[in-house]
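*Asks:* here are the coordinates; sequence isn't available:
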């Protein structure tokens, strides 16, 4: 299933995109697309519902973040061998974990705002893993049973804040609007192999990233299991799993940074596309 949230910011309705492209309102089945509504039983209730009888929503309405009330936004650093190479960093022996503020989350096509005092804003197309049932000390063999589905994430970064201002990476990752997610949460039954998905990102029509989840250092099942050894994963938590090469920081001979007026387009095979216009902070 392709699940989404549609409507004005703060007033999104849970919805499903059917194979004919129509969008149906799921408000009579679930209150929102988050928390317990992501469990296997809740997803099965949606599957069994008479979806064609649900009210049709305007497909041209704003699409909101595909998960409501995200509790934790967990990021994995340097998780693509070819991306680590372009940054000059060694391949990590264990997954690098850091957090991204949930206040960064926006819809997939909302504007991205470059934060005040930014010098080096950058892009990163990533596979997002949405947790559906609590995971605590799970083994790798059973890890995917705790996954509700997958989504596209643009893990936007301010490299000056991230790398040159000391401390942890979180402050370079967490500016408002630096976490577009969606358009859809695609349930795990529709993603046969999360380690075989093409992914890409363009800025103003130029393709900078063109990779595949095949080159992940640590696969999705390993990551879910690994993170659950350090913290419980709750329904609606998102793990964003790293980016392939082609980020602005790695462009030779000179890095390329986002600037007001740019338009980013990005997508992952089977998970849909995003498009964001870049604006300057006005405050």
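*Replies:* The structure has been received and is ready for your questions. The model shown is predicted, which means the values in this text are computed figures rather than measured ones.
*Asks:* use CA for all of it now, contacts and neighbours both
*Replies:* Will do.
*Asks:* tell me where the stretch 51-200 of the chain has helices.
*Replies:* Secondary structure of the stretch 51-200 of the chain (DSSP state H, counting those that start in this stretch): helices at 81-87, 159, 170-173.
*Asks:* between those, which one is closest to residue 143.
*Replies:* Closest of the helices of the stretch 51-200 of the chain to residue 143 is helix 81-87, at 22.6 Å (criterion: C-alpha to C-alpha).
*Asks:* which other residues reach that closest one?
*Replies:* 78, 90, 91, 215, 216, 217, 243, 244, 245, 246, 249, 250 (C-alpha atoms under 8 Å, 6 or more residues apart in numbering).
*Asks:* again, only this time at 10 Å
*Replies:* 77-78, 88-92, 211, 215-218, 242-247, 249-252 (C-alpha atoms under 10 Å, 6 or more residues apart in numbering).
*Asks:* quick one: buried residues of that helix?
*Replies:* Across helix 81-87, burial judged by 16 or more other C-alpha atoms under 10 Å covers 81, 82, 83, 84, 86.
*Asks:* can you give me the end-to-end distance of stretch 174-185?
*Replies:* Distance between the two ends of stretch 174-185: 22 Å, counting by C-alpha to C-alpha, to the nearest Å.
*Asks:* now stretch 1-17, how far from the centre of its chain.
*Replies:* 16 Å (C-alpha atoms, centre = their mean, to the nearest Å).
*Asks:* okay, one more to line up with it:
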């Protein structure tokens, strides 16, 4: 099934069930008003939502209405936890190679992860508000999962059973703030403003055989100012699958229902063509593009985002239809 949260003036919005083709929706009020309620009582409430979903898809829902992504908050507007990994080691390799830094051997066996702000997510069509272009505004196209309860000490396979929903993310990064923060040794903070998520979160059955053991084998599309810059394959180069990412959190603590775990920037390896490296799939963040330029040309030439720029992130199924709806945002000045 597909679930979204409509804006209603409150912090947590109103839960709606969305049809498979994203054309219609129906309030879930008779079952649950908030997505967190469903996550807390998944086994009892999700079958009821599934029944409503099937009725909606059959065209028999009496109070259905046209679905409008512009009215959506993040599917889970605030969460108990937002932990973002770096599951695509190719991304790490490129960024480090651009600054002549080796990737530590442990990065291939132990995933990188940071804990972001989970109290103020933004909707898929909400503006990205930033105080200054000088901060180095960047998008990051990612996949994210929402969990149920996962016990401390769970194995990666056990952790996979805790995944309830999948969605897309734009993990906005302020690149020029990152070096000073990392130099302190405590990780990202001011350099990671509010994250945006796709209008819709979906259950695993909606993904069919594209979902395989914690990896989503579909193409993640990124369009910057209307131009396609990334058609990255999300499955093949994912070093750590979502079960491994969740198990990483579970090493010393429980993961509770309503936690969101991100994949990090989706990234594909270069291919050799005529003796040269080419990144035919493009990129899912500008920092990676700049790293590639530095490797090839000795310096970056692509600038970060400016006020007025737009970013669209979307994933389509094998039938060509949008699965999660699109993240479609504009970068705006706080002063504006």
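*Replies:* Yes, it's here. Note that the structure is predicted; figures quoted are calculated from it, not measured.
*Asks:* ok, back up a step: make CSV out of the helices of the stretch 51-200 of the first structure and add distance to residue 37 of the first structure.
*Replies:* Converted to CSV, the helices of the stretch 51-200 of the first structure look like this (distance: least, C-alpha to C-alpha, whole Å):
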stretch, distance to residue 37 of the first structure
helix 81-87, 35
helix 159, 36
helix 170-173, 28
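*Asks:* select, out of those, the one closest to residue 16 of the first structure.
*Replies:* Among the helices of the stretch 51-200 of the first structure, the nearest to residue 16 of the first structure by C-alpha to C-alpha is helix 170-173 (29.8 Å).
*Asks:* separation between the most centrally placed residue in the second structure and residue 57 of the second structure?
*Replies:* Nearest residue to the geometric centre of the second structure (C-alpha atoms, centre = their mean): residue 169, 2.4 Å. Separation of residue 169 of the second structure from residue 57 of the second structure (C-alpha to C-alpha): 26 Å.
*Asks:* could you do residue 283 of the second structure as well?
*Replies:* As judged by C-alpha to C-alpha, residue 283 of the second structure and residue 57 of the second structure stand 35 Å apart.
*Asks:* okay, the two: which has more neighbours?
*Replies:* Each of residue 283 of the second structure and residue 57 has its neighbours counted (other C-alpha atoms under 10 Å); residue 283 has more, 27 against 19.
*Asks:* list the contacts of the residue lying farthest from the centre of the first structure.
*Replies:* Relative to the centre of the first structure, and counting by C-alpha atoms, centre = their mean, the farthest-placed residue is residue 53 at 30.4 Å. Residues in contact with residue 53 of the first structure (C-alpha under 10 Å, 6+ apart) are 24, 25.
*Asks:* likewise the one 4 residues further on?
*Replies:* With contact taken as C-alpha under 10 Å, 6+ apart, residue 57 of the first structure is in contact with 6, 7, 13, 15, 16, 17, 22, 23, 24, 25.
*Asks:* switch the cut-off to 7 Å
*Replies:* 23, 24, 25 (C-alpha atoms under 7 Å, 6 or more residues apart in numbering).
*Asks:* go through those and flag which are in strands.
*Replies:* Using DSSP state E, 23, 24, 25 are the members of the contacts of residue 57 of the first structure that sit in strands.
*Asks:* most neighbours of all the residues you listed, which one?
*Replies:* Highest neighbour count within these: residue 23, with 26 neighbours (other C-alpha under 10 Å).
*Asks:* what lines up against that residue once you look at the second structure?
*Replies:* Aligned by TM-score structural alignment, residue 23 of the first structure pairs with residue 25 of the second structure.
*Asks:* doesn't residue 14 make contact with its match?
*Replies:* No. With contact defined as C-alpha atoms under 7 Å, residue 25 of the second structure does not count as touching residue 14 (11.8 Å).
*Asks:* just give me the match in the second structure for residue 225 of the first structure.
*Replies:* The alignment partner of residue 225 of the first structure in the second structure, by TM-score structural alignment, is residue 247.
*Asks:* confirm that match sits in a helix?
*Replies:* Yes. Counting by DSSP: H, G, I helix; E, B strand; the rest coil, residue 247 of the second structure is part of a helix.
*Asks:* isn't it up against residue 156?
*Replies:* Yes. Counting by C-alpha under 7 Å, residue 247 of the second structure does reach residue 156; the two are 5.2 Å apart.
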